[in-house]
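Student: got a structure for you, letters missing:
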């Protein structure tokens, strides 16, 4: 954060406030970790805080300190709307456009509160009085740590905050292997461990709590994988029927798309997952090197994200979506095979 942002934030937080903290729809480890950590921090500063999620989040994140207090817009609609209506400030974390909160968007658009954005995705919208946006930082959790540090409040970081921040950094860096992981990231993680983050327990709770049905679903996904050697690309499909067959629960497909990138010479990996209730195929894109899946998703699938990790959607049938996707690849062959 720069000096002007820190000064402005200190002024906004100089007296007790009612603060809503909002992650994106289908929140992941970074979204839940950053919102809970910020909530714990601001509560310790004397503010009334509430994390308001657009919908539910995976079971493997529900152990996190404060997770049981999160209000879910789909389940606690009235309470969420009331809190937003009466909020003094609204922090939006790990997203930068109201289009990323689904049906909650209208509530945010009509809110009278001032907004503070903390996010590391590309091309932020202009809705906040303070926009802390940095696409070079590994995760929103790393940004929340930096915010707390810039406010001069590192001593406020306790084991609850440390565990939340560690979880988000770990998950959004692919256990510290992605390019955005820097020496500063590791120094922050080391301090979080000193503050009480239990790295072994966090890894176990996030990665080692699979159900048999999830592993069977993974087997189905890998069986469905198609490799397009000409374009150094691999894609996976999962239909609603397949999800239902293996008792899909929210979060079960987390990380499936990355298996494509474990193949030799594959630079572009995609997964298409049907959501019959919404009438769409949700798409996750991953890449290695300089191929920008953010631009690919924005240009062709109403999405976006980071250079090497992005999302999108399609309202076409599975076959139409796949055919369209494959038809685009010749335009990117030079980038994918360089």
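Tutor: Here it is on my side, so go on. Here the structure is a predicted model, which is why all the values come from computation and not from measurement.

Student: hey, let's count contacts and neighbours off CA atoms from now on
Tutor: OK.

Student: quick one: the helices in the stretch 1-150 of the chain?
Tutor: Taking DSSP state H, counting those that start in this stretch to define them, one finds helices in the stretch 1-150 of the chain at 3-12, 29-44, 77-86, 105-109, 140-150.

Student: just the strands in the stretch 51-200 of the chain please.
Tutor: Per DSSP state E, counting those that start in this stretch, the stretch 51-200 of the chain carries strands over the ranges 71-72, 89-93, 114-119, 130-133.

Student: what about residue 290, how many neighbours?
Tutor: By other C-alpha atoms under 10 Å, the residues close to residue 290 number 11.

Student: is it true that it lies in a helix?
Tutor: No. The assignment for residue 290 (DSSP: H, G, I helix; E, B strand; the rest coil) gives coil, which keeps it out of a helix.

Student: what sits against it?
Tutor: Residues in contact with residue 290 (C-alpha atoms under 8 Å, 6 or more residues apart in numbering) are 307, 308.

Student: swap the cut-off to 10 Å and go again
Tutor: 267, 307, 308, 335, 336 (C-alpha atoms under 10 Å, 6 or more residues apart in numbering).

Student: Below is an additional structure, to be compared with the one above:
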């Protein structure tokens, strides 16, 4: 790689933390995506290959669309098995916090980590991490947390513990978090990592098809309905808006993950350069944004929806009704003067 991620002190501290740890817990953000799942399972497998006792504990269930990933069923989800999650967190003497930059992004699990005295190691690529971690490996300019995890493994001298399964986990996260390397991947190092992963004979086509090209009938009907009936275009602002309320979701037997990738679809329309997708969840309106070029949806999510992310891929939340969320988005769209 052209650049290294770890300085001498960080390398020393990370090696000390791992050497001294007897019970390690790895966690990630709510509604784990391919990057969160891939990075946690990859690091878990490497540390287990080193002889460490490691568990992955997530705030909630991994979406159905990622249930094909080996090892997912061994993950402890707080919302499903709270007693075991509490036990694992209580006995942990080291936490790896992957793919999130604030404890509020791991919901009730954050309260448990906050009370623990065990060190927290952040491996992440989101902007402006909160100063609540003991060790920071944070690079927002990189493609994915999976890329960061893999490069940390290499720089720590742990490459001997990488096998085909680890490489496939890393590829899953990098591929899904870049839209199959269409965004957040315009620098040489990311392809050096990819080239290295290929040497492990990873099943690239199979992983892509399972992660990005496999849908249930209900999922396809939901996405078709969303594009046909729930998409609004704003050609003069180069924008699109898709909305799905709870009635829409119930109509198509929505399962978590069924709307994955929907926000990207309008970008295929010539002249549409940014998209907002609003989905009504039980507690709030989930906001997802995508863009192309230099238009920063991260700034929009940060300023208006208490979130953030990357220039071309970001998200946040809206607390209110769907009608109120739609009006807010339309106000934002109409406020864009120069594109």
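Tutor: Received it, and whenever you're ready, just let me know what you need. Keep in mind that this is a model prediction, so the values were computed, not measured.

Student: sorry, back to before: pick the most buried one from the strands of the stretch 51-200 of structure 1.
Tutor: Highest mean neighbour count of the strands of the stretch 51-200 of structure 1: strand 89-93, a mean of 24 (counted as mean count of other C-alpha atoms under 10 Å).

Student: in structure 2, what residues pair with it?
Tutor: Here strand 89-93 of structure 1 aligns to structure 2 at residues 94-98, judged by TM-score structural alignment.

Student: buried stuff in stretch 54-64 of structure 2?
Tutor: By 16 or more other C-alpha atoms under 10 Å, the buried positions in stretch 54-64 of structure 2 come out as 54, 55, 56, 57, 58, 59, 60, 61, 62, 63.

Student: Distance check, the second one against residue 48 of structure 2.
Tutor: When you say that, I think you mean residue 55 of structure 2. Distance from residue 55 of structure 2 to residue 48 of structure 2, counting by C-alpha to C-alpha, to the nearest Å: 9 Å.

Student: now swap in residue 174 of structure 2 and tell me
Tutor: Separation of residue 174 of structure 2 from residue 48 of structure 2 (C-alpha to C-alpha): 22 Å.

Student: So which of those two has more stuff around it?
Tutor: residue 174 (29 against 15).

Student: mind checking what residue 323 of structure 1 lines up with in structure 2?
Tutor: By TM-score structural alignment, residue 323 of structure 1 lines up with residue 327.

Student: what sits against its match?
Tutor: Neighbouring residues of residue 327 of structure 2 by C-alpha under 10 Å, 6+ apart: residue 333.

Student: any idea whether it is helix, strand or coil?
Tutor: Going by three-state DSSP: residue 327 of structure 2 is helix.

Student: from what I can see residue 6 of structure 1 touches residue 147, true?
Tutor: Yes. When contacts are counted by C-alpha atoms under 10 Å, residue 6 of structure 1 is listed as touching residue 147 (8.0 Å).

Student: any residues in contact with both of the two?
Tutor: Common contacts of residue 6 of structure 1 and residue 147 (C-alpha under 10 Å, 6+ apart): residue 132.

Student: Those two: which has the busier surroundings?
Tutor: A count of neighbours by other C-alpha under 10 Å puts residue 147 above the other of residue 6 of structure 1 and residue 147, at 21 against 18.

Student: What is the equivalent residue in structure 2 for the more buried one?
Tutor: Counting by TM-score structural alignment, the partner of residue 147 of structure 1 is residue 152.

Student: Repeat that for residue 40 of structure 1.
Tutor: That one, residue 40 of structure 1, aligns with residue 45 by TM-score structural alignment.

Student: Name the nearest residue to its match, sequence neighbours excluded.
Tutor: Leaving aside its chain neighbours, residue 45 of structure 2 sits nearest to residue 166 (6.7 Å; criterion: C-alpha to C-alpha, 6 or more residues apart in numbering).

Student: what's around that neighbour, how many residues?
Tutor: By other C-alpha under 10 Å, neighbour count at residue 166 of structure 2 equals 23.

Student: Spit out the contact partners of it.
Tutor: 38-39, 41-46, 150, 172, 197, 200, 202.
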